[in-house]
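build the 3D model from these lines:
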Amino acid sequence: MSLLDTLDPARGLFVGGRWTTGSAGRFDVDDPADGRVIATVANGGPADATAAVDAADAAAATWAATPPRERSQVLHRAYELMMRDRDDLAALIVAENGKSRADALSEVAYAAEFLRWYGEEAVRVEGRYGVAPAGGSRTVVTYRPVGVAALVTPWNFPAAMATRKVGPALAAGCTVVFKPAAETPLTAFAITRLLTEAGLPAGVVNVVPTTDAAGVVTTWLEDPRVRKISFTGSTRVGKLLLRQAADRVVNASMELGGNAPFVVTADADLDAAVRGAMVAKFRGCGQVCVAANRFYVHADVVDEFVARFGKEVEALRVGPSSDAANAIGPLISPGAVEKVTSLVDDALARGARIAARAAVPAGTRGYFVAPTVLADVPADADVVREEIFGPVAPIVTWRDPRQMLTAVNASEAGLAAYVFAGDLQYAMRLGESIEAGMVGINRGLVSDPSAPFGGVKQSGLGREGSHEGLHEFTEPQTLSLDWPELP
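As a prediction, this is how the structure comes out:
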């Protein structure tokens, strides 16, 4: 029996420790590999959103007062349970998200690590003590839970985006109201069930799946008991939520869109650059906010890089992720296919050429786009300026490093970047010159639970992961103590 068979999606609201039906009927979740409906899910509405806050608020004081060691133990047990069920969780991600089996297994391990990391961080919410410069007083600074936290996650990492937010919130002593993406709610249900099995008290985490995201999240932002919004998604939606959060001055963390440059210098190790490009571009079928979006390759090596990279891309096996041999699965929806296809068509109309393309087997159903390498791409093409969110790699040629950096930094996005260079000092200097929150130096990955994750400019506010991610869910409080001289 699969994990999906053990879930009850029609009772997918989890409020106050109970699984219930939604007030807005139900909605379907489909498999993007073939479009078939795999589950019918309880659909929450504003009334359910309020009930979730009622439960979180009722549990808040007790959870905040729970000793950090006990909160830590819950997270550690949840980590162990996720690893126990990693194969079933991966199969669930494949079914509702469509990513390859290998990518899904990697995501489960990555997601579980956030629970382990914040299980360790829960007991390290430190404060500080100091002497006032003028004398006569002492200052004690403590960090308190911010309060009820509203968490909103996207569909592209249904497990990791959940644990990257839930982990630090619980470690800090916050209770949670959580809206998973309507495209991928099932993984959220499974993780919630594991948290409950790990001993999480009723009301600490409450889950509201919905097709009315605006209604549910607005209800939370207008509720005075909600003191935190943590959102991962598009820049457009993030701006709307920030405007709403401003009305009540709600503490906000935003992880928004990206447009990651991938820079290859003349002295780069091209074997390493191609390996890094395959990971940075095609992990999750390119539907990753830190995915390499635009490739800037030095003119001296561009032909060789395109040839090597293209050979690897043409070898990618495309098809339903239910077949573990397939490396590239479908995009999430027909709309995603339409967008990626239009970006490729615009680039070709502007003079770009298809340098390499993988084959999509004839008769394949679902939302598939062939992995593609575009060469001779004009720097102002839409495929360079916009976030692609698909398996297309546009390559721009450069010679002058200052002109290249000007082009790289012209984007309003600043989430991730990648630099491949033989001279490590030069690579570091390039990395420091790029306006991005994270830069991979000679590697195609930038994410790790122990490292701060987040961007600059319109890619977001705040950081997830690391110790910084814990403090996103705390508020510092100053205690000023009178300190008279001894008699």
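
CA atoms for contacts and neighbours, from now on please.
Will do.

list the buried ones in stretch 351-371?
In terms of neighbour count (16 or more other Cα atoms under 10 Å), stretch 351-371 has its buried residues at 352-360, 366-371.

how far away from the center of its chain is it?
For stretch 351-371, the separation from the chain centroid amounts to 26 Å (computed by Cα atoms, centre = their mean, to the nearest Å).

contacts for it?
The contact list for stretch 351-371, computed with Cα atoms under 8 Å, 6 or more residues apart in numbering, reads 32-35, 306, 310-311, 313-319, 329-334, 337, 340-341, 348, 372-378, 390-392.

and the strands in the stretch 51-200 of the chain?
For the stretch 51-200 of the chain, applying DSSP state E, counting those that start in this stretch gives strands covering 128-131, 137-145, 148-152, 176-179.

let's compare: structure for the following, please.
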Amino acid sequence: MTKANLSFDITTIPTALFIGGKWLPGSTGNQIDVIDPSTGDVIAAIADASIEDGLDAVRIAHEAGPAWAATPPRRRSEILRRCFDLMNERKEMLAELISLENGKALADARGEVAYAAEFFRWFSEEAVRLNGDISIAPGGANRILVEHQPIGVAVLVTPWNFPAAMATRKIAPALAAGCTVVLKPATETPLTAYALAALYKDAGVPDGVVNVITTSRAGATISAMLHDDRVRKLSFTGSTEVGRKLLREAADTVISCSMELGGNAPFIVFDDADIDAAVEGAMIAKMRNGGEACTAANRFYVQEGVIDAFSTRLTQRMASLKVGTGYLETMQCGPLINAEAVHRIHGLVQDAVQRGAQILTGGEPLDRPGFYYPPTVLSKVPEDALITRKEIFGPVAPITSFKTEDEVIRLANDSEYGLISYVYTQDLSKGLRVSGKLESGMVGLNRGLVSDPAAPFGGTKQSGLGREGAHHGILEFCETKYVAVSW
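Okay, the predicted model is just below:
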């Protein structure tokens, strides 16, 4: 497949703001270029929203709120299920579009579409099971009646690395709970968000319930929305640095916040691990989306007895990956999102090498159009290397040895982040013991992939607040109301 024979015409993808069910040009009159990371070419230009456009989207969402909240849960469920069906009907177009604007390999993009669609199926089922409870007050004076009500207008801010899944993981539970939303996707990958907005309309989502805006003034526009009294929820996925700023903004009006922030995932391999399984898991945990994922394995800690075998096999697998244009069927690793990412990652590799690390494969940017960095493996990475402290967000695997269980737990927990950890051992008792001691919201025990719409996704420490997915995800968009009643 080449750009010339994609299964869809790129000019058919909406590029205007989606507010109140209408496509609007944006009051700034400006446009933002969308770049194909595989080539560096401009593939589209999207509308650039003003602060006033953002506030107008909030107003429209607020006006649509009462009717949507009053819509019977079964009806909301059926609409969400229709979104799931349409995403599956359009899965190839969506996958190609994601690959085109994001750069990820087509196989990864197809996986993302399937994962993203599943949030609509899962929360279509949760929409009719948002149960409260009734109990008798301990003193016997009254009943305690508890119910969950929609929190109100939600501002959703999503990143570029999973342009479909990060949006549906928020939109589906919000709509299931009876909330209306304003989505601000990343300007690097906005076309997927607009294609999905059209899909929601086709699925029967009422006008004004989902609104989508893109803007070159993200900070000012989001700040204005967060300071609008009609907004009661912020759900953000992105870097910890930006998350801290948004929490400060949200504090002014005491907005409920769900934050899915950065990660620095340790990948621990014990001497008794199945090495073939560990390498396979490492390839998934490290190279899903080319390493541009908050859940990506960031630090590899391998026990001394198996470090040579693991390093050799991982290097062989990484070196064999076909690197190139993401939307070509035969490619296994696409480009990074932009030139800045290439420069940043190469800086981390150079710092590690200067501190004593050795390059086993890769290690130099590829000299070709687009934004490419090869799959890279580093060995003997010292504890003080920047690459062990920073989120890599790219196809680089730094390996360090360890001797004891206590030592690796100390190393793994020595981070401000706590999103996810990976553990490989054939001793289940050890695996569960170590999992319990790791300071992270999720653990992959002998698994390189843990994300599941039916599971609570989220981290500890500075990796975030709240959970997405599972039953927890819908409660993030609810207020719990207690009524004291006697009868």
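
and the TM-score between them?
Remark: TM-score between the superposed chains equals 0.97 [TM-score structural alignment, normalised by the length of structure 1]; 480 aligned residues with a Cα RMSD of 1.1 Å.

most tightly packed of the strands of the stretch 51-200 of structure 1?
Highest mean neighbour count among the strands of the stretch 51-200 of structure 1 (mean count of other Cα atoms under 10 Å): strand 176-179, with a mean of 28.

okay, it sits on what stretch of structure 2?
Using TM-score structural alignment, the residues of structure 2 aligned to strand 176-179 of structure 1 are 181-184.

ditto for stretch 52-68 of structure 1
Residue span in structure 2 matched to stretch 52-68 of structure 1, by TM-score structural alignment: 57-73.

kindly give a single PyMOL line that selects the buried subset of the contacts of stretch 351-371 of structure 1.
The PyMOL selection below is limited to those of the contacts of stretch 351-371 of structure 1 classed as buried (16+ other Cα under 10 Å):
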select buried, resi 32+33+306+310+311+313+314+316+317+318+319+329+330+331+332+333+337+340+341+348+372+373+374+375+376+377+378+390+391+392
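
now do the match of stretch 52-68 of structure 1: everything it contacts.
19-20, 127-128, 150, 152-153, 176-182, 206-213, 225, 230-231.

likewise stretch 342-349 of structure 2?
Here stretch 342-349 of structure 2 makes contact (Cα under 8 Å, 6+ apart) with Leu336, Gly363, Glu364, Pro365, Phe371, Tyr372, Tyr373, Leu386, Ile387, Ile392, Phe393, Gly394.

how about stretch 88-96 of structure 2?
Counting by Cα under 8 Å, 6+ apart, 6-8, 87, 106, 109-110, 112-114, 117, 192, 195, 327 sit against stretch 88-96 of structure 2.

check these and tell me the two furthest apart.
Pairwise distances among the contacts of stretch 88-96 of structure 2 were taken by Cα to Cα; the largest, 21.3 Å, belongs to Leu6 and Ala117.

between these two, which one's more packed in?
The neighbour comparison of Leu6 of structure 2 against Ala117 (other Cα atoms under 10 Å) goes to Ala117, with 25 against 16.

distance of the counterpart of the more buried one in structure 1 relative to Asp300 of structure 1?
Alignment note (TM-score structural alignment): Ala117 of structure 2 maps to Ala112 of structure 1. Counting by Cα to Cα, to the nearest Å, the gap between Ala112 of structure 1 and Asp300 of structure 1 amounts to 43 Å.

what sits against the counterpart of Ile10 of structure 2 in structure 1?
Structural alignment (TM-score structural alignment) places Ile10 of structure 2 against Leu4 in structure 1. Each residue near Leu4 of structure 1 by Cα under 8 Å, 6+ apart is listed here: Leu92, Leu186.

looking at this, Leu4 of structure 1 is in a helix?
Yes: the assignment for Leu4 of structure 1 is a helix, going by DSSP: H, G, I helix; E, B strand; the rest coil.

thought Arg121 of structure 2 was touching Leu80?
Yes: counting by Cα atoms under 8 Å, Arg121 of structure 2 does reach Leu80; the two are 6.8 Å apart.
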